[in-house]
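Q: After the sequence you'll find the predicted model.
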Amino acid sequence: MAENNKNQNMIGEDSLPVTSYWKDVVRRFCKNKIAVIGLIALCIIIILCAGAPLFTSYDPVVDMDFMNMLAAPGSEGHPLGTDDLGRDIWCRLLYGGRSSLITGLSVSLLAAAIGVVIGLYSGYFGGVIESLLMRFTDIMLSFPFLIVAIAIMSVLGSSQRNIIIALAITSWPRFARLTRGQVLAVKNSEYVEAAKVGGFKNTRIIFRHVLPNCIGPLIIQGTLSVGGAILSAASLNYLGLGADAASPDWGMMLSQGRNYLQTASYLTTIPGLAISATVLAMNWIGDGMRDAFDPKMRK
């Protein structure tokens, strides 16, 4: 009899393994080979850019080799060649990656901070507050984001900080819409009702009970928005609305190389590939996280 009970317990443990929610998410993410490749690629890019002084001895702005201007990739001392001022492309690529990654991450965090707060309060309280906030969100979504960003940049002026502000202003409505939808799905749940009966304040209920149960889709949106912000920032820099011309930035490198497409196409090809690889890696990670957080994928 005891042996039968032991066998039943073993069967139950095998069929329903004990695991936490986040461990299950990590396990499903690791099963997605494309997502893992994207994560590895992104880690390599971050390590190279963050540790730029370890991988190059040049300064991206000051060091100019006037004897080797527009040197082709593979030249001695310049593995990726030089630009029209003799500056090392490899060096500017690494330091430019810092600027692009910081911009993408800053835009995503700032847009999430604005959009999540608006989505939480509009979805939880409803009524006139929801109507006003969502109508304003709809107005923001009705305009092409790049046109709005250019208009904001024309008012604020050209700088990397203003790019972050402009892109965050045009990106928060997506977070607001997503957050509101998630809040509407969970605000009538038993644990939220129990918290209300327990006399907890609305702010505590929102940030301690509602938001943690909406975090999965928000993480996915945040991951995907980083890649979009990098691409948008590169577009604004390409149009000359971003950082100073001497500052290393992937979008600025594209802009400066467009005059040499026929004679030195590598000036645009190399930063273009860097942008593409980074955005692609972020999208692969976002797709993997979307599948990992999807309850239908749980086995």
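A: Looks like it arrived, so ask away.

Q: When you work out contacts or count neighbours from here on, use the C-alpha atoms and nothing else.
A: OK.

Q: From L236, how far off is G127?
A: Distance of G127 to L236, given as CA to CA, to the nearest Å: 38 Å.

Q: Neighbour count for those two, which is higher?
A: With other CA atoms under 10 Å as the criterion, G127 and L236 differ in neighbour count, and L236 comes out ahead with 23 against 10.

Q: So which other helices or strands are in contact with the one helix or strand the more buried one maps to?
A: Secondary structure from DSSP states H and E places L236 in helix 215-238. If contacts are counted by 3 or more CA pairs under 8 Å, 6 or more residues apart in numbering; DSSP states H and E, helix 215-238 sits against helix 89-125, helix 160-186, helix 250-257, helix 266-293.

Q: Put this next to the first one:
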Amino acid sequence: MVKNRPTRVMISSLRMIKREFLKDKWALTALILLCITFVTIFIWALFLDTDKVMTVSVLQQYDRPGTNGMILGADQGGRDVLSMLILGARNSITIGFAVTLMMLVIGILFGVIAGYYGGLVDNLMMRFLDFMMTLPMLLLIIVIVSIIPHYTMMTFVGYNAL
């Protein structure tokens, strides 16, 4: 009698993924670079003052790269392009991961409920999902953002998950 078969299958699957990654040097290099990029973005963003980065300085408008400590130069508002790039990347990555995790949980719960009850409940839930998938999400997000006057990243993630 085999005990813990699902656990053994999962461990062997993870070993197979690890073995394939180690064989493919390009994939391993890309994974390492991606991890380094994510860690660098999140650590660098900790040391940035958001208010200072977003302050407009007309005197530094379109500064060349390397002047006034701005590695990538300044934009039309005199703001440091690299700092804004780091903050924007951090926000985008955070929103992407948060929405993905929320959709994972909601999708699993929705599927479990539909599968467990079946019949009419399953049919109603699937028709609701069909309707939601016909809505243009970008347009819906633009409407939600224009309705809410002061939104944060977390309120955007919450509305984006719907």
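A: Sure, I can see it. The model shown is predicted, which means the values in this text are computed figures rather than measured ones.

Q: Can you say which of the helices and strands packed on helix 215-238 of the first structure is packed in most?
A: Mean neighbour counts were compared across these using mean count of other CA atoms under 10 Å; the top stretch is helix 250-257, at a mean of 24.

Q: Residue range in the second structure corresponding to it, please.
A: Counting by TM-score structural alignment, helix 250-257 of the first structure falls onto no part of the second structure.

Q: Report the angle between that helix and helix 215-238.
A: With axes from the mean of the first three to the mean of the last three CA atoms, to 10 degrees as the criterion, the two stretches helix 250-257 of the first structure and helix 215-238 enclose an angle of 20 degrees.

Q: What's the match for L141 of the first structure in the second structure?
A: When the second structure is aligned by TM-score structural alignment, L141 of the first structure is paired with M133.

Q: Which of the three states applies to its match?
A: Secondary structure assignment for M133 of the second structure (DSSP: H, G, I helix; E, B strand; the rest coil): helix.

Q: Tell me how far it lies from I17 of the second structure.
A: Distance of M133 of the second structure to I17 of the second structure, computed by CA to CA: 33 Å.

Q: just R5 of the second structure next, same as before
A: Computed as CA to CA, the R5 of the second structure to I17 of the second structure distance reads 18 Å.

Q: same check, this time on T100 of the second structure
A: Distance check for T100 of the second structure against I17 of the second structure: by CA to CA, it reads 22 Å.

Q: Over to V143 of the second structure?
A: Taken as CA to CA, the span from V143 of the second structure to I17 of the second structure is 42 Å.

Q: returning to what we had before: columns distance to I46 of the first structure on top of the helices and strands packed on helix 215-238 of the first structure, output as a markdown table?
A: As requested, those are arranged in a markdown table below (distance: least, CA to CA, whole Å):
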| stretch | distance to I46 of the first structure |
| --- | --- |
| helix 89-125 | 8 |
| helix 160-186 | 19 |
| helix 250-257 | 14 |
| helix 266-293 | 10 |
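
Q: I220 of the first structure is nearest to which of those helices?
A: I220 of the first structure lies closest to helix 266-293 among these, at 5.4 Å (CA to CA).

Q: which bit of the second structure covers that closest one?
A: Under TM-score structural alignment, there's no match for helix 266-293 of the first structure.

Q: again with stretch 217-231 of the first structure
A: Counting by TM-score structural alignment, stretch 217-231 of the first structure lines up with no residues of the second structure.

Q: who touches that stretch?
A: 100-101, 103-105, 107-109, 112, 167, 175, 178-179, 275, 278-280, 282-283, 285-287, 289-290, 293 (CA atoms under 8 Å, 6 or more residues apart in numbering).

Q: at 7 Å what do you get?
A: Defining contact as CA atoms under 7 Å, 6 or more residues apart in numbering, one finds that stretch 217-231 of the first structure is touched by 100-101, 103-105, 107-108, 279, 282-283, 286, 289-290.

Q: again, but for stretch 168-179 of the first structure
A: Defining contact as CA under 7 Å, 6+ apart, one finds that stretch 168-179 of the first structure is touched by 107, 110-112, 114-116, 118-120, 137, 140-141, 145, 148-149.

Q: Find out how far it is from the centre of the chain, if you would.
A: Averaging C-alpha coordinates over stretch 168-179 of the first structure and over its chain gives two centres that are 13 Å apart (CA atoms, centre = their mean, to the nearest Å).

Q: any idea how far P217 of the first structure is from D291 of the first structure?
A: From D291 of the first structure to P217 of the first structure the distance is 10 Å (CA to CA).

Q: counterpart of I113 of the second structure in the first structure?
A: Matched to the first structure by TM-score structural alignment, I113 of the second structure sits across from Y121.

Q: For that match, which residues are in contact?
A: For Y121 of the first structure, the set of contacting residues under the criterion of CA under 7 Å, 6+ apart is empty.

Q: Against A112 of the first structure, how distant is it?
A: Y121 of the first structure sits 14 Å away from A112 of the first structure, taking CA to CA as the criterion.

Q: so how far is stretch 48-55 of the first structure off the chain centroid?
A: How far stretch 48-55 of the first structure lies from its chain's middle: 21 Å, per CA atoms, centre = their mean.

Q: and if you look at stretch 105-118 of the second structure?
A: Mean C-alpha position of stretch 105-118 of the second structure versus that of the full chain (CA atoms, centre = their mean) differs by 24 Å.

Q: now swap in stretch 2-16 of the first structure and tell me
A: Relative to the chain's own centre, stretch 2-16 of the first structure is displaced by 45 Å; criterion: CA atoms, centre = their mean.

Q: same thing with stretch 33-53 of the second structure?
A: That offset, for stretch 33-53 of the second structure, works out to 15 Å (CA atoms, centre = their mean).

Q: Sort out which residues of it are buried, please.
A: Neighbour counts over stretch 33-53 of the second structure (16 or more other CA atoms under 10 Å) mark I41, F42, A45, V53 as buried.

Q: Looking at those residues, spot the one nearest L59 of the second structure.
A: For the buried residues of stretch 33-53 of the second structure, the residue nearest L59 of the second structure by CA to CA is V53; the value is 14.8 Å.
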